[in-house]
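Trainee: Sequence plus predicted model, see below.
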Amino acid sequence: MAFKNSKGVRVTYECSELIEELKNDIEEFGGDTLVYVWCKNALGVTLYVNYDFIDEDDPVRPEEVKEDEYLQIMTMNALLVLLEKENMLEMESSLKVLRKIKNLTQQELSDILNIPLRTIENWENGNRKPPEYINELIRDKLLKMTNEELENEKKYVVLKLENGKKASIVFEGSKRECFSFEDEARKKLST
């Protein structure tokens, strides 16, 4: 992983302790919580070196930000993805880390992205590597989605349409459950 600068050089920043602290804070306060993030430019990339909660009663003082640093506001989920990448943790794919942050199963991620489950499994297990632009598209989509939007993406329904009447919901569930329901209904109709 790591960050690549414009010359293709990979730049990393060891921040394992910061990642563990952030994971604990996400568990306690939620990943959509906004925080101040201390950023610094190094070798043509932005490194994320610290964070703090936004507190109107106790704002960040100018002396807390070093001369070569600046503040940026982002969600704790977004920061975790960036820290994992800059820390160069190779044990888990960035897709797996992001999926866990968003509390999604592989099947749910497959359904939301319309990517076969086997492909997601292969990417996460390191058997295959997705093209970087696919990684970026997935990361952008998931990071921009709120928890409510993700929950809505997980919901599927089977509608019954009758001539001259409104559509009615006859089944609600996961994508797989809805497909199974439809298959059973087709079998009954065909016999």
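Mentor: Received it, and whenever you're ready, just let me know what you need. Numbers count the residues shown, from 1 in each chain.
Trainee: From now on I want contacts and neighbour counts done on CA atoms only, so please keep to that.
Mentor: OK.
Trainee: same for the longest helix belonging to the chain, what does it pack against?
Mentor: With secondary structure taken from DSSP state H, the chain has its longest helix at helix 175-190. Under the contact criterion of 3 or more CA pairs under 8 Å, 6 or more residues apart in numbering; DSSP states H and E, helix 175-190 touches strand 156-160, strand 168-173.
Trainee: can you map out the helices along this protein?
Mentor: 16-29, 76-86, 94-101, 106-113, 117-125, 132-144, 147-154, 175-190.
Trainee: In the longest helix of the chain, which residues are buried?
Mentor: 175, 178, 181 (16 or more other CA atoms under 10 Å).
Trainee: Got another one to weigh against that:
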Amino acid sequence: MPFISYDSEDLIDELREDIKEFGKELEVWCFFKFIENRKIYTNYDFVGESEIQADELADEEHLDRLPAWKLLERLEQQNSIL
């Protein structure tokens, strides 16, 4: 499997700010795609603001629901070489 990395610095910084403001247990919708057979998180949104509709997802985009601290772990990992 090839090594890949995905620049997630901006998303990590934004999520850290949200964790400071709302807490690490904040539930978020996590948008992701499969790139080179790996799950790559590309964005997130707060759970409860509004329901995410299937037509709001880009091609090949999927959703997970995670606590903010777990998404942060995954973003930090994907920001390094996978």
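Mentor: Nice, I can see it. Predicted, not measured: the structure shown is a model, and the values here were computed from it.
Trainee: what's the TM-score here?
Mentor: The TM-score (TM-score structural alignment, normalised by the length of structure 2) is 0.90; 81 aligned residues with a CA RMSD of 1.5 Å.
Trainee: picking that back up, how about the helices and strands packed on helix 175-190 of structure 1 in CSV, adding distance to residue 35 of structure 1 and mean neighbour count?
Mentor: Shown next, in CSV, are those (distance: least, CA to CA, whole Å; neighbours: other CA atoms under 10 Å):
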stretch, distance to residue 35 of structure 1, mean neighbour count
strand 156-160, 34, 16
strand 168-173, 35, 13
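Trainee: and for the longest helix of structure 1, what are the contacting residues?
Mentor: Applying CA atoms under 8 Å, 6 or more residues apart in numbering, the contact partners of helix 175-190 of structure 1 are 111, 154-158, 171-172.
Trainee: 10 Å - rerun?
Mentor: 107-108, 110-112, 153-159, 170-174 (CA atoms under 10 Å, 6 or more residues apart in numbering).
Trainee: And the helices of structure 1: which comes nearest residue 66 of structure 1?
Mentor: helix 16-29 (18.1 Å; CA to CA).
Trainee: Sort out which residues of the closest one are buried, please.
Mentor: For helix 16-29 of structure 1, the neighbour count (16+ other CA under 10 Å) marks 18-19, 22-23, 26 as buried.
Trainee: Repeat that for stretch 72-82 of structure 2.
Mentor: 72, 75, 78-79.
Trainee: List the contacts of the most centrally placed residue in structure 1.
Mentor: What sits nearest the mean C-alpha location of structure 1, by CA atoms, centre = their mean, is residue 98, with 3.7 Å. By CA under 10 Å, 6+ apart, residue 98 of structure 1 lies in contact with 77-78, 80-81, 84, 104, 138-139, 142-143.
Trainee: Mind putting those into a markdown table with distance to residue 57 of structure 1?
Mentor: Output for these, formatted as a markdown table (distance: CA to CA, whole Å):
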| residue | distance to residue 57 of structure 1 |
| --- | --- |
| 77 | 24 |
| 78 | 25 |
| 80 | 25 |
| 81 | 28 |
| 84 | 31 |
| 104 | 35 |
| 138 | 37 |
| 139 | 34 |
| 142 | 32 |
| 143 | 29 |
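Trainee: List just the nearest of those to residue 7 of structure 1.
Mentor: Distances from residue 7 of structure 1 to the contacts of residue 98 of structure 1, taken by CA to CA, are shortest for residue 84, at 21.7 Å.
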